[in-house]
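no FASTA, just this:
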């Protein structure tokens, strides 16, 4: 919210594959609209909301919407197989609402009853293409972009106990076994953000203050992973421009790094 108040016209999200941009004002308003929509769909503070999507602008909007509503975000890796997704739903508990990218819808169309889902909020690959989507009769299908157009921003301020209330359940299993849910409170996430912002001697309090609203960061790692979640929250909290990719497009990434004078890039060893 402070980023939107202090830097309303700065670019918050630049989703490079679609050349799609959201300013900080637009990100705040969009996230509050989705928070309002989720509330109208029956999601309450403390309720888990599954988010199964590849990298896209809607992922970040939905993430912030869950924070505003006090819902527990449950990011699900879009590459997981059916039995792994089933495990997460069974382990997590009573997930009634899932935000799903169109590319992952196939699994939910077949298994929504077994998963116990009542509502699916669908992120369309192309919002301008209309095609009929069939799904189980007992599941309500809602389009993400229609919610943005239909709801006013959430006005109610949800009371959050920073040290007790969960922000998210991150499922991680490394390379062995089924994923295990890691509980992160809002306080845990704030601590992570502060540590990332002040890592190293060059990131003193004065240096952080000086660079707020001025830096760009390239994010190609999956947003559903712990690093993706925390880095996204960190750099948007610092009013940076977050340039997001949904694949490791090396020529485009190198061009972007040069064009925007990117000083921060997170990757796994094989990328380097």
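Happy to help now that I have it. Computed from a predicted model, the values in this text were never measured in an experiment. Numbers count the residues shown, from 1 in each chain.

make it CA atoms for all contacts and neighbour counts henceforth
Noted.

ok, and the closest non-adjacent residue to residue 205?
Distances taken as CA to CA, 6 or more residues apart in numbering place residue 198 nearest to residue 205, at 7.1 Å, with adjacent residues excluded.

gap between the one you found and residue 106?
Remark: distance between residue 198 and residue 106 (CA to CA, to the nearest Å) = 42 Å.

the two: who's more crowded?
Neighbours per residue, other CA atoms under 10 Å: of residue 198 and residue 106, the larger number sits with residue 198, 14 against 11.

pretty sure that one sits against residue 209.
No - judged on CA atoms under 8 Å, residue 198 makes no contact with residue 209 at a distance of 10.5 Å.

which stretches of the stretch 101-250 of the chain form strands?
Using DSSP state E, counting those that start in this stretch, the strands of the stretch 101-250 of the chain run over residues 119-123, 140-143, 166-172, 180-185, 216-219, 241-244.

could you point out the helix or strand that follows the last one?
For strand 241-244, the succeeding helix or strand toward the C-terminus, using DSSP states H and E, is helix 250-259.

who's in contact with that following helix?
Helix 250-259 is contacted from outside by 218, 262-263, using CA atoms under 8 Å, 6 or more residues apart in numbering.

any chance of these in TSV, plus distance to residue 254 and neighbour count?
TSV is the format used below for the contacts of helix 250-259 (distance: CA to CA, whole Å; neighbours: other CA atoms under 10 Å):
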residue	distance to residue 254	neighbour count
218	10	23
262	10	16
263	12	11
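
quick one: which of the residues you listed is nearest residue 156?
residue 218 (33.1 Å; CA to CA).

how about residue 148: what's its closest non-neighbour residue?
residue 33 (5.9 Å).

check the offset of the helix or strand containing that neighbour from the chain's centre.
Using DSSP H and E, residue 33 sits in helix 24-40. For helix 24-40, the separation from the chain centroid amounts to 13 Å (computed by CA atoms, centre = their mean, to the nearest Å).

second structure for comparison follows:
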């Protein structure tokens, strides 16, 4: 028997009165967090949710997220975390594709009306049976009561389905097992030395693989205090670091860039005194940002690499050694990496080649998509779609991406998904979407559009239309209208040429 909820259960037994979560003036101990997760598990059981059922979770970084996450697991169900920026039709797609039996939803705010959005998506997914607002789940458990027995699950049972995407552009659910997730939290934990006073700032979205494994799960495993930040703001993050004595921060490169810029705006311009560990992932960290952060904050940034399909941590700059600028490090414990060509054959020497990964962190597969799974997994090896080289010491360096994936501010944006929405506009005949360089987000989204004959449409009108139908990180920030698009001899759009014309250089074919 192995259930990922044991991460919280063990720490609640070992450190019941230690502070687990901080949000403003709210402080929950490990015993209180465990009790709240029991309430949610009991509520789900009362609705007939049981082992193997899928339960979607739409919630920002507030105490309800870990409570619901571990409550779902305690009930023996599978967590399907949803990006809180999804629009109703996108919520409906995820509920339908995952065959979710229930949707647990945070009430939200006027700026982020999750209950309204979630209910609208739920109404478009007729097979999803239950919609629950987290704040309405009655608190019945007592911290001193004997905990309800956790449903027994096996190591290879699915614990979490994280939605990603690939060549089709349609989001696919990566099935991650209890073993995948528990081992990844343990591996992340052993990467860093920590004292009993570890305080971790949770600015990364907990619905994202990085924030989930390398912050929430790892932090609760080690009995740390998690300081929750519902939405990243650099000045507020620095205030929290000062006020709460934060010792650990994990973020994507744009967060580090923003922290550097925000430091001078604070009344207290000194860097946080307690910070001792800084971790970067999600996208390549610019070397200059790494250097500046180390100089200003006095803390070296340790860079790593992973994907949703790898739970996600796969590679990391070893702690205790100076980080190698531009490198994602070496494979973590229990994980192997190699470079391969298009035929899955190993590439010798430094490469370049496509990264392939094998180990305890590799997903079970894409949910209900065996053909897509077979495309990327062979003999236990997962091919990532990322091109890299490696040095003589086994450190890897990302060179480029095989696919047309755009990474905007640490979020994956999939061009075809946007294109399929664009061409539903009556004034759009054809569209191609590419990534273009952006000073702070790494990349931004640009659309090349062929208008329908006789149609009148402005760039501002089309962007506004997209904004209503897509999550905030997806919609195009610029649109260029054209009479034609460059094509191959077989009629495929040459996105490499569009990327080069837009200032992004020659991308992969």
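Great, that's in hand. Computed from a prediction, not measured in an experiment: that's the story for all the values here.

what segments of structure 1 are helices?
2-6, 24-40, 57-69, 82-92, 105-115, 144-150, 186-197, 205-211, 226-237, 250-259 (DSSP state H).

out of those helices, the one nearest residue 15 of structure 1 is which?
Using CA to CA, the nearest of these to residue 15 of structure 1 is helix 57-69, at 6.2 Å.

spatially central, which residue of structure 2 would that be?
With distances taken as CA atoms, centre = their mean, residue 208 lies nearest the centre of structure 2, 2.4 Å away.

from residue 251 of structure 2, how far out is that residue?
For residue 208 of structure 2 relative to residue 251 of structure 2 (CA to CA), the value is 12 Å.

what does the residue nearest to residue 148 of structure 1 align to in structure 2?
By TM-score structural alignment, residue 33 of structure 1 lines up with residue 39 in structure 2.

neighbours around the corresponding residue of structure 1 for residue 164 of structure 2, how many?
Using TM-score structural alignment as the criterion, the counterpart of residue 164 of structure 2 in structure 1 is residue 172. Counted by other CA under 10 Å, the residues lying close to residue 172 of structure 1 total 17.

residue 243 of structure 1 versus residue 172 of structure 1, what's the distance?
25 Å.

same question, residue 55 of structure 1
Distance from residue 55 of structure 1 to residue 243 of structure 1, by CA to CA: 11 Å.

still on that earlier bit, give the equivalent position in structure 2 for the residue nearest to residue 205 of structure 1.
Using TM-score structural alignment, residue 198 of structure 1 sits opposite residue 190 in structure 2.

what does residue 64 of structure 1 give?
Correspondence of residue 64 of structure 1 to structure 2, assessed by TM-score structural alignment: residue 70.

coming back round to it: burial of the match of residue 33 of structure 1, as a residue count?
So residue 39 of structure 2, with other CA under 10 Å, has 22 neighbours.

ok, the closest residue to residue 64 of structure 1 other than its chain neighbours to residue 241 of structure 1 distance?
Nearest non-adjacent residue to residue 64 of structure 1, counting by CA to CA, 6+ apart: residue 31, 5.7 Å away. As defined by CA to CA, residue 31 of structure 1 lies at a distance of 17 Å from residue 241 of structure 1.

now swap in residue 208 of structure 1 and tell me
15 Å.

so for these two, which residue has more residues nearby?
residue 241 (25 against 14).

hang on, the match of residue 33 of structure 1 packs against residue 137?
Yes - contact criterion CA under 8 Å: residue 39 of structure 2 and residue 137 qualify, at 7.3 Å.

ok, now which ones touch residue 356 of structure 2?
Contacts of residue 356 of structure 2 (CA under 8 Å, 6+ apart): 337-340, 381-384.

in which helix or strand does it reside?
Applying DSSP H and E, one finds residue 356 of structure 2 within strand 353-359.

tell me, that strand lands on which residues of structure 1?
Going by TM-score structural alignment, strand 353-359 of structure 2 sits over no part of structure 1.

equivalent analysis for stretch 200-210 of structure 2, please.
Mapped onto structure 1 using TM-score structural alignment, stretch 200-210 of structure 2 spans residues 217-227.

give me the distance from that stretch to the chain's centre.
On CA atoms, centre = their mean, the centre of stretch 217-227 of structure 1 falls 10 Å from that of its chain.

cool, stretch 188-199 of structure 1 as well?
18 Å.

now do stretch 77-84 of structure 1
With CA atoms, centre = their mean, you get 17 Å for stretch 77-84 of structure 1.

one more: stretch 232-243 of structure 1?
Remark: stretch 232-243 of structure 1 is offset 12 Å from the chain centroid, using CA atoms, centre = their mean.

what's that stretch in contact with?
So stretch 232-243 of structure 1 is in contact with 2-4, 7, 10-16, 24, 60, 193-194, 196-197, 212-219, 223, going by CA under 8 Å, 6+ apart.

just the strands from the stretch 301-450 of structure 2, written as ranges.
Counting by DSSP E, counting those that start in this stretch, the stretch 301-450 of structure 2 has these strands, from start to end: 301-306, 313-316, 330-331, 335-340, 353-359, 365-366, 377-378, 381-390, 396-401, 406-408, 411-413, 428-438, 442-451.
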